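J.: only geometry, no sequence info:
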């Protein structure tokens, strides 16, 4: 028996390929937004800590720039990863770095 429409053999409708790229773009944009918020908080709290705070703020800005570049490239396109599949590890490393900088700032402020 021939089938007219392509799809799975169990009778389910075929997957809509348009939804996955949109969800992926939105996830990258949320990652960029979250890293922006964390960076703004670190920069806002950093001046109270003098030179240590300035160094943390500088590192946060540099890390934020790298995360934003990765998120921008992945969040505006629908094709394959432009960096050969390294986007997710780079974004994760940047996010973890921002978390460590925030923790250092808080711990330094508790002394």
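T.: Perfect, I can see it now. If you're wondering where the values come from, they're calculated on a predicted model, not measured in any experiment.

J.: From here on, just use CA atoms for contacts and neighbour counts.
T.: Fine.

J.: roughly how far apart are the most centrally placed residue in the chain and residue 15?
T.: Against the mean C-alpha coordinate of the chain, by Cα atoms, centre = their mean, the closest residue is residue 31 at 3.2 Å. Here residue 31 is placed at a distance of 26 Å from residue 15 (Cα to Cα, to the nearest Å).

J.: host element of the residue nearest to the centre of the chain?
T.: Following DSSP states H and E, one finds residue 31 within helix 19-45.

J.: Below is an additional structure, to be compared with the one above:
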């Protein structure tokens, strides 16, 4: 008869929550800099405005993924790994924001 001790996650959930908050802050700074680039550009094209609007949508999508992950880490027994769908969504958001930023600068 084995009496397995419950897993003590220690400070790992807190570190993960803080990492997601820093990542969200960095993502927000990039989105704001993209908006600033469009606003201060002399001849704004329709492509710039579309890229800015899509950047805002991607930013909101990333905030949603980050909020879910931060909430999951606040649980009494936080999950170990991020669900694959959320990981893919976060990766796609980062790649999309980078592509839209290049489109704005180009």
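T.: Received, thanks. Nothing here was measured: the structure is a model prediction, and the numbers come from that model.

J.: picking that back up, dump the residue contacts of the residue nearest to the centre of the first structure.
T.: Neighbour list for residue 31 of the first structure: residue 71 [criterion: Cα atoms under 8 Å, 6 or more residues apart in numbering].

J.: Looking for the alignment partner of it in the second structure.
T.: The equivalent of residue 31 of the first structure in the second structure is residue 23 (alignment by TM-score structural alignment).

J.: Can you tell me what residue 59 of the second structure aligns to in the first structure?
T.: That one, residue 59 of the second structure, aligns with residue 64 by TM-score structural alignment.

J.: How many residues are close by the closest residue to residue 86 of the second structure other than its chain neighbours?
T.: Here the nearest residue to residue 86 of the second structure in space, its sequence neighbours aside, is residue 65; by Cα to Cα, 6 or more residues apart in numbering that works out to 6.2 Å. Neighbour count of residue 65 of the second structure, defined by other Cα atoms under 10 Å: 20.

J.: same check, this time on residue 15 of the first structure
T.: Residues contacting residue 15 of the first structure under the criterion other Cα under 10 Å number 10.
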